[in-house]
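> what follows is a predicted protein model with its sequence.
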Amino acid sequence: MANRPAVRRLSDPGAHKALGHPLRQRILRHLGVHGPATSTTLSRALGENTGTLSYHLRQLEHNGFIEEIPERSTGRERWWRQISADLRWPSAGEAREMDEESRQLLDEITEFKVEEELELARRFFTDHRRYGEWARASRGLTHMTSEELGEFFEAYMELLSRFRRTQEDASPGARPVFLRFFTMPATEDPPS
């Protein structure tokens, strides 16, 4: 069983800048899906030159999103892996405390992520039959207090951690699988 990664709130301006570049998002997704890589293998996969990738890899490393794998690195060839983390958007209170530049960067990241999430949803609804047993979905509606929703979310995160695997520690036959979870009120008005 995998250990539950530390919670990391995206309230740090450095993290916003590191995540605010679309190529860095592509790098993180590639490392998450395909496992460790070098700037050369990323160059082939992402169609970018190795110098550009090396710069962006250093930015991701500096901000704690990836790390070098010293035992695999030799000479100029450095291997990188994504650091397992429970990344969470800032709470409403944390967001209010952020400076304007940080809020703007977070909004830009959110906009990029919305497009990415919409594309995944389109793929699911268009191609779910093709994915067979690998495509699963659920929708629900319930009535909860904010505290109950917080408990539900933490239970979900615990379940996700229980099944979290990297490419290196996955079972034979395992495939990378996108998992998404979000909640929102079903009505605009809070209960009276």
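Cool, the structure landed.

> CA only for contacts and neighbour counts going forward, please
Fine.

> ranges for the strands of this structure?
Remark: strands of the chain, listed N- to C-terminal, are 7-9, 66-68, 80-82, 86-88; assignment by DSSP state E.

> which residues does the first one contact?
For strand 7-9, contacts defined as CA atoms under 8 Å, 6 or more residues apart in numbering pick out 85, 86, 87, 88, 89, 90.

> next, the one to line up against it:
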Amino acid sequence: MPENQRPAAPHPQNAAGERILDARSLRGLAHPLRIRILKSLRHDGPATASQLGDRLGESSGATSYHLRQLATHGFVEDDPARGKGRERWWKAVHNGTSFADDLHTSSDPEVRGAANLFLHEIAGIHTQELSTWLATMHDWPEPWSTSGDLSDFTLNLTAAQLHELNEKLHAVVETYRAAAPESDAAPGAEAAQVRVHLHSFPRAHQAR
């Protein structure tokens, strides 16, 4: 096989099917619209550039450009089974994203800037999702209207214990992912797509 026809190396991912971001792929993803496009494809399913434009309030030209950039970095790909004629459908390649360990300690200003943009955008999406739930929770029938959770806890932990806590919480979530139906399957009468946010971080203690 000629050199330029060799299949691309698979992008690294973890056991949960999440893409592990390195410095290059992080820079390719760290744009507000690209993050929102990828979120929409993961949560709401495959779409065309025009459909994504309608979903996100953007022009189809903008979504088309950023879809191509996401494809260059291996985050999205064609969904030929859905395409009709010249209509091009896109789908997300991975279930989610996670940081490679060295991204948290990088001294490269460009990498740190991309990481900050990405994390702040994700935090904004979480805030928006939570606000939407609080505004619409009473529109859901029982028991959905009372099944959500908005809790916080303060624990005294070492860094190692915090890491262990996060690993255990992720493992619990993965047991429910494994038991869930395929994402392409129609939701059952008793099932709904559920968003789970896990935020854990140290804070400086304020002296009295």
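That came in fine, so what should we check first? Everything numeric in this text was worked out from a predicted model, so none of it was measured.

> show me which of the contacts of strand 7-9 of the first structure are buried.
Neighbour counting over the contacts of strand 7-9 of the first structure (16 or more other CA atoms under 10 Å) leaves residue 90 as the buried ones.

> got the contacts of strand 7-9 of the first structure as JSON lines, with distance to residue 24 of the first structure columns?
Formatted as JSON lines, the contacts of strand 7-9 of the first structure follow (distance: CA to CA, whole Å):
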{"residue": "85", "distance to residue 24 of the first structure": "16"}
{"residue": "86", "distance to residue 24 of the first structure": "18"}
{"residue": "87", "distance to residue 24 of the first structure": "15"}
{"residue": "88", "distance to residue 24 of the first structure": "17"}
{"residue": "89", "distance to residue 24 of the first structure": "17"}
{"residue": "90", "distance to residue 24 of the first structure": "20"}
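
> and the contacts of strand 7-9 of the first structure, which is closest to residue 172 of the first structure?
Within those, the smallest distance to residue 172 of the first structure is 23.4 Å, found for residue 85 (CA to CA).

> most tightly surrounded among the strands of the first structure?
Scoring the strands of the first structure by mean neighbour count under mean count of other CA atoms under 10 Å gives strand 80-82 as the most buried, with a mean of 22.

> trace that strand over to the second structure and give me the residue numbers.
Counting by TM-score structural alignment, strand 80-82 of the first structure falls onto residues 90-92 of the second structure.

> need the residues that contact that stretch.
Outside of stretch 90-92 of the second structure, the residues that reach it under the criterion CA under 8 Å, 6+ apart are 38, 41-42, 45-49, 67, 75-79.

> hang on, the earlier thing: dump the strands of the first structure to TSV, plus distance to residue 183 of the first structure.
Formatted as TSV, the strands of the first structure follow (distance: least, CA to CA, whole Å):
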stretch	distance to residue 183 of the first structure
strand 7-9	18
strand 66-68	28
strand 80-82	26
strand 86-88	14
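
> mind checking which of those is nearest residue 98 of the first structure?
In terms of CA to CA, the element of the strands of the first structure nearest to residue 98 of the first structure is strand 7-9, at 12.3 Å.

> what residue is smack in the middle of the second structure?
For the second structure, the residue whose C-alpha lies nearest the mean C-alpha position (CA atoms, centre = their mean) is residue 96; its distance is 4.5 Å.

> farthest pair within the contacts of strand 7-9 of the first structure?
Most distant of the contacts of strand 7-9 of the first structure, by CA to CA, are 85 and 90, 14.6 Å apart.

> the first structure: matching residues for stretch 62-79 of the second structure?
Aligned using TM-score structural alignment, stretch 62-79 of the second structure spans residues 52-69 in the first structure.

> just to revisit the earlier point, not counting sequence-adjacent ones, nearest residue to the residue nearest to the centre of the second structure?
Among residues not flanking residue 96 of the second structure along the chain, residue 18 sits closest, at 4.4 Å (CA to CA, 6 or more residues apart in numbering).

> understood, closing this out.
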